[in-house]
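# Fold the stuff below for me.
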Amino acid sequence: MTKASALTEETAHRTLVAVCEQVGLDPAGAELIRIGSNAVYRLAKPVIVRISRDSETVENARRQVAVARWLASKSYPATRALDVDQPIELGGHVTTLWESASEREEYAPLTQVAELIRRLHDLDAPASLALPQSQPFAKLDEYLPDLELVDLSDAVFMRERIGQLRSRYDALDFALKPGVIHGDANVGNVILDRDGDPLLIDLDSFCLGPREWDLVQTALFFERFGWHTEDEYRAFVEVYGFDIMTWPGYPVLAEYREISMTLWLSQKGVSDERAAAEVHKRIEAIRTGGSRRDWAPF
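This next block holds a predicted model:
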């Protein structure tokens, strides 16, 4: 395996040019949309190129492409993988290519988010897709070393809190039948395409597991963050057909999501003072039961 160079704008663009040459696309005029866990480009031709930080994600990238092609075979409205041999490993990075659904980022209303989640939960994945079982706490364990670099005392507290949360999670009695889940379903992952129709994106966390995971973020964003109105949330519940906030396990999944959002940000906090301050503020809110309504987006 080739050792990955750090994912900077320079190395990402170099990888972009090499990948485009390999698949016969023109990188001229490519727009860097964002750079974080991935570098994401939009080409002049309606194609999205995602470049990972390292090649450890190759299996996940293969799965994303396979999931996208399976969803396309079911006429399910999700992001479509470009019809090329992919993922592509170059320079220690893994690249995937996708059809660009729109030139602007416009999110679907919650009723359409609920409809797509409900339709997804109606599907049964074939065994050939080899979807993994949900392992939510494995991701938290990956983030903790970054938090230790930001604030060791916060890391000690969070490690203990995660241990308590894991015990509570293991005791949960889920209300919904498990199956295919997006794993990160929320309004930010359902966009409107050029025709104004909703489209599910970001298939990184696709797996098999409790369906409640695809409902908790919408409830959390309404109940604790105030990002959705009560009318919007009630409409979401009516379309999907289940209110996760009435289930006794909701607070456990909600706290998990808060911790996950905070630990994810700790990666940036290692080199970004503003992100580090936000991480500390969030942990204090978790520690004391303080308001989440001032959590800044990143």
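
# only C-alpha atoms for contact and neighbour calcs from this point on.
Will do.

# wait, what's in contact with the residue most central in space within the chain?
Nearest residue to the geometric centre of the chain (Cα atoms, centre = their mean): D184, 4.6 Å. Applying Cα atoms under 8 Å, 6 or more residues apart in numbering, one finds that D184 lies in contact with 205, 213-214, 217.

# got those residues as JSON lines, with secondary structure columns?
Formatted as JSON lines, the contacts of D184 follow (DSSP: H, G, I helix; E, B strand; the rest coil):
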{"residue": "S205", "secondary structure": "coil"}
{"residue": "W213", "secondary structure": "helix"}
{"residue": "D214", "secondary structure": "helix"}
{"residue": "Q217", "secondary structure": "helix"}
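
# ranges for the strands of the stretch 101-250 of the chain?
Secondary structure of the stretch 101-250 of the chain (DSSP state E, counting those that start in this stretch): strands located at 179-181, 190-192, 198-200, 207-209.

# And this one, please, so the two structures can be compared:
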Amino acid sequence: MTDVTPELDQKLRHALKGICQEAGLVADGAELVKYTNNAVFRLPSQHVVVRFGAGDLAGQRADHVAGIATWLQSNDAPAAKLASGVSEPVVFENYSATIWELLEAGNPAWTGAELAVPLLDWHALTPPQGLKPWDPFSSARSRLAMADGLAPDDHAWLTQQWAEVEAGYRAILPDLQVGLLHGDAYIGNLLREPTGRFVFCDFDGTSVGPLAYDLVVAAVSALRFGAIQDHESLASTYGLDVTTLPSWPVLRRIRELVLVTSVITDLRNRPEIAKVHAHRLSTLRSGANELWQRYK
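Coordinates of the predicted model:
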């Protein structure tokens, strides 16, 4: 269960109720399972999951996610499916939502080996024409512009770090293998269909980008969260250890910056998240290779 203040919980549930009314659903019994950039509610009685965010950026992402999800389904890709009978995305006030079929999630027995199977299938697909190029840098600039509760010195440091790593990425881009990138390929974004097939959810970062980055996610989790076995089993099953590639230092730095920039738009209303974020940022600034806690 994600911890939020009573005020924020009330705000999110107001949004959920409005979204459900727009979609012809009932919000009774909704369970908040995650809230980082987006709020994710499980509605067991409706057999769906509702995922939404606020503002212009959330609206753009919802449009993108709904479009790519439709394409993935048409190609029978290992991907979560939008709920049938709902026009996506759903808009209520300044919130934009996508609604998904409810699938099994969060099995602690799943490892990097289970992650590798759908990832290999994704990377074998030819991206749809017109799919946007991977651009974590614009997203970071947007979050920095909307930062709330971030100290000015930390804001300036993050801004500089993003500028430097973007220049480093542009320099190595011609040498990278690009294709259909999930963008946040970790076990927390893995689901299992009733058939037993593993599929991905969360397509915010799905784009045309360096395939190696989908392996970097697990490699950085090994370094920062101690998930060493998951990285090793992913590398073994996929057939590549990303830490051996020349692009590893730059892609690692991008991932670490993503992990300290993703929540900065709402630190003031999320005290527990703010504590975890403060430790991540201070250790990244100091260069300490300390383990991090996960956002809850």
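
# And the TM-score between these chains?
After superposition, the two chains reach a TM-score of 0.85 (TM-score structural alignment, normalised by the length of the second structure), with 286 aligned residues with a Cα RMSD of 2.5 Å.

# and of the contacts of D184 of the first structure, the nearest to D195 of the first structure?
D214 (25.3 Å; Cα to Cα).

# which residue packs closest to the closest one, ignoring adjacent ones?
Distance criterion Cα to Cα, 6 or more residues apart in numbering; nearest residue to D214 of the first structure, sequence neighbours excluded, is A185 at 4.9 Å.

# Residue in the second structure paired with I88 of the first structure?
When the second structure is aligned by TM-score structural alignment, the residue opposite I88 of the first structure is V90.

# Ignore what I typed, I meant A68 of the first structure.
Checking TM-score structural alignment: A68 of the first structure goes with A69.

# who are the neighbours in contact with that match?
Applying Cα under 8 Å, 6+ apart to A69 of the second structure gives the contacts 79-82, 203.

# try it again with 7 Å
By Cα atoms under 7 Å, 6 or more residues apart in numbering, the contact set of A69 of the second structure is 81-82.

# does it count as helix, strand or coil?
Applying three-state DSSP: A69 of the second structure is helix.

# tally of neighbours for the aligned partner of S236 of the second structure in the first structure?
Using TM-score structural alignment, the equivalent of S236 of the second structure in the first structure is E238. Applying other Cα atoms under 10 Å, we find 13 residues neighbouring E238 of the first structure.

# Ok, S138 of the second structure next?
12.

# P246 of the second structure now?
Using other Cα under 10 Å, P246 of the second structure has 12 neighbouring residues.

# Then E22 of the second structure?
E22 of the second structure: 15 neighbours (other Cα under 10 Å).

# Same check on R119 of the first structure?
For R119 of the first structure, the neighbour count with other Cα under 10 Å is 12.

# what do you get for E31 of the second structure?
So E31 of the second structure, with other Cα under 10 Å, has 16 neighbours.

# Which parts of the second structure are helices?
Taking DSSP state H as the test, the helices found in the second structure are 6-23, 55-74, 112-124, 136-145, 152-172, 213-225, 228-238, 248-261, 271-286.

# I201 of the first structure contacts L192, correct?
No - using Cα atoms under 7 Å, I201 of the first structure is not in contact with L192, being 10.2 Å away.

# Now do the same contact list for the match of S236 of the second structure.
Contacts of E238 of the first structure by Cα under 7 Å, 6+ apart: none found.

# Go again with 10 Å.
Neighbouring residues of E238 of the first structure by Cα atoms under 10 Å, 6 or more residues apart in numbering: 111, 114-115.
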